[in-house]
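Visitor: attaching a predicted model along with its sequence, questions to come.
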Amino acid sequence: MEAAAASSQRRPLAVVVADCVNRWFQDTLKEAKSGDTSMQVLVGQMYYSGYGVVRDPQKGRAWISRAARKRSSVWQLGDKRPGYNASDSDSDDDTMEDAK
């Protein structure tokens, strides 16, 4: 009987993942607001791509601009997927286009 009750409470994997991504965005936003440049870049990337938040390229650029005040090289990362950093390969740019 417990198995039947547990299966009726299961959430679809897509819902669980969406919740995790949203929580990641909220945690990242908190760090970005406290002044962490890397997190500001990540928030910009997340807004730009709509990852964990409604897509808003204007807010993405605003967060990248904020980070660029301390580190001008961040503009090279602004339109990359969330989590992309300068050491990553550019060979995956095509996969980002497919995901849009």
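Guide: Now that the structure is in, tell me what you want to look at.
Visitor: from here on, just use CA atoms for contacts and neighbour counts.
Guide: OK.
Visitor: residue contacts, Ser82?
Guide: Just so we're on the same page, residue 82 is Pro rather than Ser. Applying C-alpha atoms under 8 Å, 6 or more residues apart in numbering, we find Pro82 in contact with Leu42, Val43, Gln45, Met46, Ser49, Tyr51.
Visitor: quick one: those residues as CSV, columns for secondary structure too.
Guide: Below are the contacts of Pro82 laid out as CSV (DSSP: H, G, I helix; E, B strand; the rest coil):
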residue, secondary structure
Leu42, helix
Val43, helix
Gln45, helix
Met46, helix
Ser49, helix
Tyr51, coil
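Visitor: want to compare, so here's the second one:
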Amino acid sequence: MERVPLSEVVSDCVRRWFQDSLKEAKAGDVAMQVLVGQMYHSGYGVARSEQKGRAWFEKASRYRSSVWKVSNKRPGLNASDSDSDEVKENIK
């Protein structure tokens, strides 16, 4: 059995994660729309595209205004998570 480098395995998983997220985003899942926007914005699992990322953020922002707070964050941080960041900043 031939060994596959871990980096190839991870890259494949990330690409599949993007494809699965894109499918859910197209079906109307707002959290997945945010995630797809982040993935496009950072080039995570897909070729980097600021334009496509922004389009997904705009679509998601129709339902959740806090989307823009996480537009430049790493993939996986949800728009609702940004609200808790805001609370932490106000406490300091």
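Guide: Yes, it's here. All values reported here derive from a predicted model rather than from experimental measurement.
Visitor: TM between them?
Guide: TM-score of the superposed chains, computed with TM-score structural alignment, normalised by the length of the second structure, equals 0.84; 82 aligned residues with a C-alpha RMSD of 1.4 Å.
Visitor: rewinding a little: any idea which of the contacts of Pro82 of the first structure is closest to Asp27 of the first structure?
Guide: Nearest to Asp27 of the first structure among these, counting by C-alpha to C-alpha, is Val43 at 9.9 Å.
Visitor: to which residue of the second structure is that closest one aligned?
Guide: In the second structure, Val43 of the first structure lines up with Val36, judged by TM-score structural alignment.
Visitor: what residue lies at the spatial centre of the second structure?
Guide: Leu35 (2.2 Å; C-alpha atoms, centre = their mean).
Visitor: my guess is that one meets Ser21, correct?
Guide: Yes: if you go by C-alpha atoms under 8 Å, Leu35 of the second structure and Ser21 touch, sitting 7.2 Å apart.
Visitor: who touches both of the two?
Guide: By C-alpha under 8 Å, 6+ apart, Leu35 of the second structure and Ser21 have no common neighbours.
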